[in-house]
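Trainee: one predicted model, sequence on top.
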Amino acid sequence: MTEAILFAITIVLPNLALMGLGFFMQRQGQASQAFIDQASSFVFNYCLPCLLFFSVVDSEVDYAKQVLLIAVGVLITFILFFGAELYAKRYIEQPADQGVFVQGVFRSNMAIIGLATVANAYGERGLSIGAVYMGVVTILFNILAVITLSRVSKSVSDTWISRIILIVKKLATNPLMVALLAAFAYKASSLPPITGVIHTTGDLLAAVALPLALICAGASIDLKSMLSLSGISMQASIGRIVIAPLIAIAVGLSFGLTGIHMGVLFLMVGAPTAAASYVMAKAMGGNDILAANILAFTTVVGMFGMAIGAGVLRGFGLM
């Protein structure tokens, strides 16, 4: 049991420490909103793509064996999405709140907190598996987000064709998706391994990705939003940090996942609400204040939920 507790602390505490540093910098006036925006853009457009590309290209993971893990992740996403949709239609009145609630429940922060925690737990091998999982499930996240948020659109030009075009554009211009597709194509080809200056530069950019992303996440925390939870935001937060991890464990075990695959599944599904949920909610006319509240609360509290879940799974030898 002691080993399980230490494991849980080890994989979560570094992330919390970096987020705490970012929050401290913000409170001290050392991290302005302009710095956060520019650093986040730098991470998203350059550092994370390098991290994903080289983690896939350099790995010896048999990606054919990840089919079951990805299929389980897709199934869990659908369960959370349709469950949240049914709940929202029955208990939430305002359409502008419904889509934000649903997105807050099913969409986790895989690219930053999920990957960082997986890397802490399993190193390069876990990072490679997590990158592939993220690449596939991210496509589904974007599709479902557009579907649930489009209920509030009042534009005549907003049709299903325009929504499909929006999804395709988002995926085609997403640096993370481009990096993953490029990595798969390179790995499938007979090209020689990447070495020398290119690889060294890529490694340096990759090394910056997760620490800087976590610092920016901490600097973006709004205590007022986090402590001003409404009934709806609390319900969504419970769905993300309690219900989602429990469903991940139940479905994962029912499909026989254990070890690193169960660990990757739990940590990716159990991560807090994705930062992109706020951006999409605001862009598509959803309740952006509600989205900010959900994001702030789950970002902090969800980390402790991940630690507890990881400790329990490790204690039973399942992760």
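Mentor: Thanks, I have the structure now. This is a predicted model, so every value here is computed, not measured.
Trainee: every contact and neighbour count from this point should use C-alpha atoms.
Mentor: Fine.
Trainee: measure V269 to Q26 for me?
Mentor: As judged by CA to CA, to the nearest Å, V269 and Q26 stand 28 Å apart.
Trainee: ugh, wrong one, P192
Mentor: 45 Å.
Trainee: neighbour-wise, which of these two wins?
Mentor: Taking other CA atoms under 10 Å, P192 and Q26 do not tie; Q26 has more neighbours (21 against 8).
Trainee: which residues are in contact with that one?
Mentor: Residues near Q26 by CA atoms under 8 Å, 6 or more residues apart in numbering: 32, 219-220.
Trainee: dump those to a markdown table, plus distance to V301.
Mentor: Below are these laid out as a markdown table (distance: CA to CA, whole Å):
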| residue | distance to V301 |
| --- | --- |
| S32 | 24 |
| A219 | 16 |
| S220 | 15 |
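Trainee: which of the residues you listed are buried?
Mentor: 219-220 (16 or more other CA atoms under 10 Å).
Trainee: restricted to helices, list the contacts of Q26.
Mentor: Among the contacts of Q26, the residues falling in helices (DSSP state H) are A219.
Trainee: so which of the contacts of Q26 comes closest to V152?
Mentor: Taking CA to CA as the measure, V152 lies nearest S220 of the contacts of Q26, at 26.7 Å.
Trainee: how much space separates the closest one from A4?
Mentor: Remark: distance between S220 and A4 (CA to CA) = 31 Å.
Trainee: also I241?
Mentor: Counting by CA to CA, the separation of I241 from A4 is 20 Å.
Trainee: same check, this time on D158
Mentor: Going from D158 to A4 by CA to CA gives 50 Å.
Trainee: looking at those two, which is more packed in?
Mentor: Between D158 and A4, counting by other CA under 10 Å, A4 is the more crowded of the two (20 against 11).
Trainee: what sits against that one?
Mentor: With contact set as CA under 8 Å, 6+ apart, A4 has these partners: 310-312, 314-315.
Trainee: cool, and L144?
Mentor: F81.
Trainee: next, the one to line up against it:
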Amino acid sequence: MFSITLTIAPVFLLLMVGFGLRKSGFIGPEVWAGLDKVVYWVLFPALLFTKTSIAPLGGDIFWPYLTSLEAGIFLSGVFIWLMIPLFKKKYTKESMGSIYQGAIRYNTYIGFAILVAIEGPEAQFLGALATAVMVPFVNVLCVSTLTTLHGDPDTHLFKRIMKELYRNPLLRAIAAGVAWNLTGLGPIPVITDTLESMSSATLAMGLLSVGAGLQLRALRTASLPIILSCIGKFFILPAVTAIGLYLWGITGLPAFTAFLFACLPTAASGYALAKQLGGDVPLIAGLITIHTLVSMALMPFVILLAQYLYM
């Protein structure tokens, strides 16, 4: 346990460095906003394209990943939907939409950083595969749910979903990487080396950005939203994923990676979507912070359990 904690400590220390830099005022808010854009629109897509363009496709793990992870995401969301009638008098539809996002979104930067720390850079293609499986599904569910709960009734749901999927740079990068992979042409001279250099900066910059976005004042968020989203995120989603992996007979590093990604805290992208669709922005900001802090405490145990089950 102690060795695992030491191994992943730099991941969470980078989060704290980002938080400390923002709180100190040493770096202005406009710089952090720019860093968010660079990581989300440039650096992380470069990493995903690089890994998916050379990853072995059509192997034995795509369908197990697809069914296991998406079943976990879906049932975690179903749990929140079942809670809506019970708490509709206490919380608004906007609040329940934010709780829903908290229960099914996941932070890819933290996932990739921990995967590299534990298993090395060669495991990143499995993280890219998990991301390729989860990104479209999570976005479809979140846009559908938020639009249904409190979106503009004049907005056609299908058009809204297609718009959000089309403008998602991660999905574009994955699609482009898979398309290039299928050509069988291999690495692109000069371009691949450039993208590899960009990829190497992604995780550190991404973690600093996530840390800068933490809002400790959000710890005052009501206890019930915290409990509901944590049940979905840290219990239902990993449990269903683990059952799916068991039924498929997946073990080793592929199973370890899928289980790790199923246990990640919710992502900051939920904040932007809540703003776009009129959600409870302070609540999702609080859930992002709380999930990240909970993850810091739980992750050594998650890794120990995953190693015991699969490695």
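Mentor: Arrived safely, thanks for sending. Note that the structure is predicted; figures quoted are calculated from it, not measured.
Trainee: superposed, what's their TM-score?
Mentor: Once superposed, the chains reach a TM-score of 0.91 (TM-score structural alignment, normalised by the length of structure 2), with 307 aligned residues with a CA RMSD of 2.0 Å.
Trainee: residue in structure 1 matching L237 of structure 2?
Mentor: Taking TM-score structural alignment, the alignment pairs L237 of structure 2 with A244 from structure 1.
Trainee: thinking its match is in contact with F81, fair?
Mentor: No: judged on CA atoms under 8 Å, A244 of structure 1 makes no contact with F81 at a distance of 10.3 Å.
Trainee: now do the shared contacts for those two.
Mentor: Any residue near both A244 of structure 1 and F81 by CA under 8 Å, 6+ apart counts here, and that gives 105-106.
Trainee: out of the two, which sits in the busier spot?
Mentor: Remark: of A244 of structure 1 and F81, A244 carries more neighbours, 25 against 22, as counted by other CA under 10 Å.
Trainee: so who does that one touch?
Mentor: 80, 105-106, 269-270.
Trainee: in stretch 200-216 of structure 1, what counts as buried?
Mentor: Quick answer for stretch 200-216 of structure 1 (16+ other CA under 10 Å): 202-203, 205-206, 208-216.
Trainee: let's see which of those end up in helices.
Mentor: Using DSSP H, the members of those that fall in helices are 202-203, 205-206, 208-216.
Trainee: make a markdown table from the residues you listed and add distance to I11 of structure 1 to it.
Mentor: Shown next, in a markdown table, are these (distance: CA to CA, whole Å):
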| residue | distance to I11 of structure 1 |
| --- | --- |
| G202 | 24 |
| D203 | 22 |
| L205 | 22 |
| A206 | 19 |
| V208 | 18 |
| A209 | 17 |
| L210 | 13 |
| P211 | 14 |
| L212 | 17 |
| A213 | 16 |
| L214 | 14 |
| I215 | 16 |
| C216 | 19 |
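Trainee: what's the distance between the aligned partner of Q124 of structure 2 in structure 1 and T117 of structure 1?
Mentor: Taking TM-score structural alignment, the alignment pairs Q124 of structure 2 with L127 from structure 1. To T117 of structure 1, L127 of structure 1 is 9 Å away according to CA to CA.
Trainee: which one of these two is surrounded by more residues?
Mentor: The neighbour comparison of L127 of structure 1 against T117 (other CA under 10 Å) goes to T117, with 30 against 25.
Trainee: and the more buried one? What does it align with in structure 2?
Mentor: By TM-score structural alignment, T117 of structure 1 lines up with I114 in structure 2.
Trainee: again, but for L265 of structure 1
Mentor: L265 of structure 1 maps onto A258 in structure 2, by TM-score structural alignment.
Trainee: what residues does I308 of structure 1 make contact with?
Mentor: Going by CA under 8 Å, 6+ apart, I308 of structure 1 touches A8.
Trainee: please, which helix or strand holds it?
Mentor: helix 288-315 (DSSP states H and E).
Trainee: just to revisit the earlier point, pretty sure the match of Q124 of structure 2 sits against S55.
Mentor: Yes: with contacts counted by CA under 8 Å, L127 of structure 1 reaches S55, the gap being 6.7 Å.
Trainee: on that earlier part again, and the match of L237 of structure 2, how far is that from L267 of structure 1?
Mentor: Applying CA to CA, the value for A244 of structure 1 to L267 of structure 1 is 11 Å.
Trainee: among the contacts of A244 of structure 1, name the ones in helices.
Mentor: Residues of those located in helices (DSSP H): 80, 105-106, 269.
Trainee: want to throw those residues into a markdown table with distance to L180 of structure 1 and neighbour count?
Mentor: Converted to a markdown table, these look like this (distance: CA to CA, whole Å; neighbours: other CA atoms under 10 Å):
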| residue | distance to L180 of structure 1 | neighbour count |
| --- | --- | --- |
| L80 | 25 | 21 |
| V105 | 26 | 29 |
| F106 | 22 | 29 |
| V269 | 20 | 28 |
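Trainee: roughly how far apart are the counterpart of A183 of structure 1 in structure 2 and L47 of structure 2?
Mentor: With TM-score structural alignment as the matching criterion, the partner of A183 of structure 1 in structure 2 is G177. Distance, G177 of structure 2 to L47 of structure 2, by CA to CA: 10 Å.
Trainee: higher neighbour count, these two?
Mentor: Neighbours per residue (other CA under 10 Å) separate G177 of structure 2 from L47, with L47 holding more: 27 against 22.
Trainee: the residue nearest to F234 of structure 2 when sequence neighbours are not counted: what's it in contact with?
Mentor: Nearest non-adjacent residue to F234 of structure 2, counting by CA to CA, 6 or more residues apart in numbering: C263, 5.8 Å away. Counting by CA under 8 Å, 6+ apart, C263 of structure 2 makes contact with 233-234, 237-238, 302.
Trainee: now those as TSV including distance to G279 of structure 2?
Mentor: Formatted as TSV, the contacts of C263 of structure 2 follow (distance: CA to CA, whole Å):
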residue	distance to G279 of structure 2
K233	19
F234	23
L237	23
P238	26
V302	31
